[in-house]
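Engineer: have a look at this prediction, sequence included:
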Amino acid sequence: MDLCATGDLPMPHVRHLDEPETTKAALAIEVEPGVPGSWDDIVAATPAPIPATTTDRWLRLAPKRLPGERVTIFLRGMSGEPELALHGSVMTGPSPNTRIDPYSIFSGASSYQGLATEGPHPWRDLAPEDVYPCLLVLMPHYEALPVGRLAKDETACAVLLERLRRWAGEQGLRGIAFEYLAPEAAPLTNALRTAGWPVVEFAARCDLHVTWSDFDGYLGTLSSRRRVRVRRELRALEESAVRVATRALRDDEPELVDLRCQLVVKYGGSADPAKEASMIRRLRCCFDDDAITVVTAEREGKTLGFGVFVQDGETWMPTLAGADYTDPNSRLTYFATLFYKPIELAPERGVRVIPYGLGSWEAKQLRGCVAAPLYGAALRLDGHI
């Protein structure tokens, strides 16, 4: 397989295909292994809005999350410069991660995780070998969207889809899957619908938009019942002598690694201290020290729970969490470290959004998050959709 084959803010000006310097005929697809050194330049040319997690350092933070061989898909204009780009991977078979594996999701096997529960499930009656090898279009932080100057141009996205389908067939791929298409990818999602792909609603992404200037202001955005509940939770922590504070991320964090492993095991995973320690090292490598904040809940010198946040511009991204589930005093530390303390600190740090992502949708919305749908689409390349 030759992966290098070619084949409410004011919106900025978006270039369109009918502008003189760009024509459909001049657009050519190119697929390259890995992430190019020019990736951040392409991202910078993307019309807003665009998530902070699309840049190269966020892609490098989770290098093994996507199964298969990572690729970058370009749509180049007459000058040879990329007008559009997508990030993804070529998978030779199914992945054990059923939150990512295309066959599991598009056959309906991942519905138990709350993914694509309503369907349609276009691969329900197929076997894995019918759709692999498969091109998966996805970024490591569970989002897919085009980047580049024409990322918001639905016609350009349609051209990309047509070229991509032709390229994938020439490479002998049996399937193409787009997963977790973000709200910012609306032109691409619309192009998929227009081209006849079955577009599936996967789940919702929860974002907390910071509109308050202090914690009382945040509480004022909640229902009276929820305000009482939050104050009760914080009072219970104080009465238990649990102190919530912030600190920097250290070179060596054995206590955080242990708590992280406990959380992974609680939700059905396997503890891997080396993997968790490696993630901490990558955080320190990819981001400046002052961009990383550890929020801890401690009692008598012992850490009961924690959250790690990374600030990228006006976005404050939760990246790691953990708790000591052997200690009953850790019961209320999750929301204290992942929500209430960051919510208190966000305004003074210039944060405008905290992306809380997937899962626990009701609990997040009760605490002020706004849910936006994420979509997916899959195509079997012999023409059977």
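Structural biologist: Structure's in. What do you need?
Engineer: going by C-alpha atoms from here, please, whenever you check contacts or count neighbours.
Structural biologist: Will do.
Engineer: which secondary structure elements does the helix or strand where residue 158 lies contact?
Structural biologist: Assigned by DSSP states H and E, residue 158 belongs to helix 154-170. Here helix 154-170 touches strand 28-33, helix 186-194, going by 3 or more CA pairs under 8 Å, 6 or more residues apart in numbering; DSSP states H and E.
Engineer: give me the distance between the longest one and the centre of its chain.
Structural biologist: Between the mean C-alpha location of helix 186-194 and the chain-wide mean there is a distance of 19 Å, by CA atoms, centre = their mean, to the nearest Å.
Engineer: all helices of the chain, in order?
Structural biologist: Assigned helices in the chain, in chain order: 39-44, 56-61, 102-106, 154-170, 186-194, 215-219, 224-239, 254-266, 273-286, 333-335, 341-345, 361-366 (criterion: DSSP state H).
Engineer: out of the ones you listed, deepest packed?
Structural biologist: Most buried of those, by mean neighbour count (mean count of other CA atoms under 10 Å): helix 102-106, with a mean of 28.
Engineer: this is the comparison structure:
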Amino acid sequence: MSVTVKVCAVPSLADVAAAEWDTLAAPGGLYTSHAWLGSVEREPGAGVEYFLACRGDRLVGALPVYDVDVEYNPFYARSRHLDLLGLDGGWALAGSRRGYRFELPAAADGDAGMDALLAAARNRAEARGERGLLFPFVTTRTARRLWEHGAAVALDGAEAAVVTEGASFEGYLQNLSSKRRIAVRHEFSAFRSAEYELDVENLEDCHQEAAPLLGQLQRKYGHEARDEGMREYLAGQVEMLGKYSRVFTARRSGRLVGFSLMYEFGDVLYARAVGFDYAQTGKAFEYYALCYYLPIEYMHRRGLRVLHLGMETYQAKVARGARLSPLWAVALPLPSAPRPEVAPADTSEWLRRFGRRALPADEWQQPWTSAWEAPAAWEGAR
């Protein structure tokens, strides 16, 4: 006897048990977790409703939908994603507003729950005079699921990850070209020779020291950043995500001069922030050591499989063994509307720039993308 799926909406993740949510959201990783989305919920500028699909007393699907008044992050501006899709008008923002990655939390047997969930969220959009749901930065698996419900899809960028499967640092090196192995060994040797005092710390214990270093990095790259604002940001991270934090630190005579902030969630280490005292660093490849090499050694000790490096600076990441997975902007219209007409996503430039080793074809080649040439034609891509 089948059990009917029921959908309800709650105004806060405080109304959902963390263990129940994370059991459902585990395949999506940190950026779909109760702790991460709870931290997003506390940010100013938007309200949120969480649609929950339940079969009996079991949660089988979930979807956050946001009412955005002010968006402080230009990468999450609705206009940016609508431009990628060639669309306009009012669309409700669904998925997440932070993290540059979203995967729909759904049980393995939750197809009926997902159907009911999307129907309820689209009914809400229709009642508010919106054209449908707009999902930024979703994974291929989620994009495929939404496409099957009539969504339009456009390329929104890519995320980088180094998959080590828990290998030692030497094992990691074996997956690089001989030229890159030499370069990485040189970088890590130079860093070791600098004789910093190294540790892996909890964010709660070092966030006050780390904040000015994060501010230095932000200002170096042209962003307005007050040290006090950085302290507030990191203090918020401590409160919501502190138990997952792993801070790789470099010190001189006890004084923090460089750090990378990462979160350990499941079998993945997620890179989130980095900072330096530029008067004391910059000559020993500190960035690569703190963001790649020390974390990879830590992953080996902990049995972690993946170092998630996020978006941007793709060339440096691919050079150090990362693979790139596409992220998609998705517009799911109201049930009464046809699929929006969007030109097939052309991903050939990514293939030309990064080569087949860095781009898993099963993610980049989809029904909404232009076909790549036959493999023999792109064997030589670098």
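Structural biologist: On my side now, so go ahead. Computed from a prediction, not measured in an experiment: that's the story for all the values here.
Engineer: and the helix holding residue 158 of structure 1, how far out from the chain middle?
Structural biologist: On CA atoms, centre = their mean, the centre of helix 154-170 of structure 1 falls 23 Å from that of its chain.
Engineer: let me know the angle separating that helix from strand 28-33.
Structural biologist: 60 degrees (axes from the mean of the first three to the mean of the last three CA atoms, to 10 degrees).
Engineer: residue 289 of structure 1 is nearest to which of the helices and strands packed on helix 154-170 of structure 1?
Structural biologist: Residue 289 of structure 1 lies closest to strand 28-33 among those, at 30.7 Å (CA to CA).
Engineer: on that earlier part again, between the helices of structure 1, which gets nearest to residue 146 of structure 1?
Structural biologist: Comparing the helices of structure 1 by CA to CA, helix 186-194 comes nearest, at 7.4 Å.
Engineer: want to throw the helices of structure 1 into TSV with distance to residue 31 of structure 1?
Structural biologist: As requested, the helices of structure 1 are arranged in TSV below (distance: least, CA to CA, whole Å):
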stretch	distance to residue 31 of structure 1
helix 39-44	13
helix 56-61	17
helix 102-106	20
helix 154-170	9
helix 186-194	18
helix 215-219	46
helix 224-239	50
helix 254-266	35
helix 273-286	26
helix 333-335	42
helix 341-345	40
helix 361-366	36
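Engineer: out of the ones you listed, which gets nearest to residue 305 of structure 1?
Structural biologist: That would be helix 333-335 among these, by CA to CA, at 5.7 Å.
Engineer: so the closest one corresponds to what in structure 2?
Structural biologist: Aligned by TM-score structural alignment, helix 333-335 of structure 1 falls on residues 286-288 of structure 2.
Engineer: have a look at how far, on average, that stretch is from structure 1.
Structural biologist: Overlaying structure 1 shows stretch 286-288 of structure 2 at a mean distance of 0.9 Å from the equivalent residues (mean CA distance after the TM-score superposition for structure 1).
Engineer: contacts for that stretch?
Structural biologist: 187, 191, 258 (CA atoms under 8 Å, 6 or more residues apart in numbering).
Engineer: closest to residue 215 of structure 2 out of the residues you listed?
Structural biologist: Distances from residue 215 of structure 2 to these, taken by CA to CA, are shortest for residue 258, at 11.9 Å.
Engineer: quick one: map that closest one onto structure 1.
Structural biologist: Using TM-score structural alignment, residue 258 of structure 2 pairs with residue 305 in structure 1.
Engineer: what is the burial count for the residue nearest to its match when sequence neighbours are not counted?
Structural biologist: Once flanking residues are discounted, residue 305 of structure 1 sits nearest to residue 323: 4.0 Å by CA to CA, 6 or more residues apart in numbering. Number of residues near residue 323 of structure 1 (other CA atoms under 10 Å) recorded here: 27.
Engineer: in space, what's closest to residue 304 of structure 2 - neighbours in sequence excluded?
Structural biologist: residue 267 (4.5 Å).
Engineer: mind telling me what that neighbour corresponds to in structure 1?
Structural biologist: Checking TM-score structural alignment: residue 267 of structure 2 goes with residue 314.
Engineer: name all residues that make contact with that match.
Structural biologist: 350, 351, 352, 353.
Engineer: how about the third one, what's its match in structure 2?
Structural biologist: For residue 352 of structure 1, the aligned position in structure 2 is occupied by residue 305, per TM-score structural alignment.
Engineer: ok, that match - contacts?
Structural biologist: Neighbours of residue 305 of structure 2 in contact, by CA under 8 Å, 6+ apart: 163, 164, 165, 166, 167, 267, 268, 299.
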